[in-house]
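> Sequence and predicted structure below; questions after.
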Amino acid sequence: MSNKDINVDINGVIVSVRSCGIIYNDDKVLLHKKEYDDFYALVGGRVKANESTVIAVKREFYEELNINVDIINLLYCVENFFEYGGKKHHELMFVYLLKTDDIIPSGSFIKDENFFCWVDKNEFNSIKIKPDIFANWEELFSLKSKHIINIERVK
């Protein structure tokens, strides 16, 4: 397996593949954010060349949280178009529903440069999450596989 992320600049557009997961417990979902960002995201990261999205999401959860996860099913395949850090991005995102038998801290915590927190169902719609298509709890947990094309609106 290559150690290079699928993350290339093509004519000024960053094209990448991201694999992430939804893990929830007691009507709370685990999210994370970088200290300098004003939004949360699903836990995951870039897929490496010659790596499947399933292996990538398992690797990311192990690297970021030191836990092993199992795939329940693929929820979403998202073509995500957005701007970040002054650059245009075209991201292919695979979102899996996950489970684990390992212990994850119950409160908020920082690991490396990531701030992790459990967001309650009742507070979920009041936080900023990217992509914003995941900002609705009921939609997030529709549990029906979907192909989504998200074009972030620039304000």
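It's in.
> all contacts plus neighbour counts: C-alpha atoms, from now on.
Noted.
> Return the distance of the lengthiest strand in the chain from the chain's centre.
Counting by DSSP state E, the longest strand found in the chain is strand 70-84. Put simply, strand 70-84 sits 7 Å off its chain's centre (Cα atoms, centre = their mean, to the nearest Å).
> ok, and here's another one to check against it:
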Amino acid sequence: MQKLPNIRVIVLGLIRSADRIFVSECEDPVKQDTFYRALGGGIEFGEHSIDAVQREFQEEIQAELTNIKYLACLENFFIFNGQAGHELIQLYQCDFVDSKFYQLESLDFADGDGEHTAFWMPIDRFRSGELRLVPEQFIDYCEG
């Protein structure tokens, strides 16, 4: 019997500052496509999603979060690196505890997928279609 791919359950943290959001730059090597995504990651078995968002930011960029507010559950179907994917995303709006994160030009970090860079990007660059934000419905939550 063929094993079916799993649905991945993840958490993402939406952090805004004025007209900007904090996102990670990613690359699909097969499509040779650059896209952007909020920071976050997988929810571990037995872990509450609010705890997962805090853990992921701590692990990836050593940042503590505050003002954490649940926004929505998003469903995302996609193709990445030539493979079909399906994820359920628990989306949280949050802020950094340490104000130094709001002053960063960029921040390099490593996670299970490799090396990444996070930036503050103007929301208008995604809304105009100049840059691609994933999942697509994420943009609906970026208004202040």
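That came in fine, so what should we check first? Note that this is a predicted model, so its numbers are computed, not measured.
> TM-score them against each other, please.
The TM-score (TM-score structural alignment, normalised by the length of structure 2) is 0.79; 131 aligned residues with a Cα RMSD of 2.1 Å.
> doesn't Ile139 make contact with Arg125 of structure 2?
No. Contact criterion Cα atoms under 8 Å: Arg125 of structure 2 and Ile139 do not qualify, at 10.9 Å.
> where do the contact lists of those two overlap?
Residues touching both Arg125 of structure 2 and Ile139 (Cα atoms under 8 Å, 6 or more residues apart in numbering): none.
> so who does the most centrally placed residue in structure 1 touch?
Central residue of structure 1 (Cα atoms, centre = their mean): Leu42, 3.0 Å from the mean position. Residues counted as contacts of Leu42 of structure 1 (Cα under 8 Å, 6+ apart) are Cys20, Gly21, Ile22, Leu30, Leu31, His32.
> Return the residue of structure 2 aligned against the second one.
With TM-score structural alignment defining the correspondence, Gly21 of structure 1 maps onto Gly13 in structure 2.
> quick revisit: which is the succeeding secondary structure element to the longest strand of structure 1?
strand 87-99 (DSSP states H and E).
> tell me the angle that next one makes with strand 70-84.
Orientation check (axes from the mean of the first three to the mean of the last three Cα atoms, to 10 degrees): strand 87-99 of structure 1 against strand 70-84 gives 160 degrees.
> give me the stretch of structure 2 that strand 87-99 of structure 1 matches.
Against structure 2, strand 87-99 of structure 1 falls on residues 83-95 (TM-score structural alignment).
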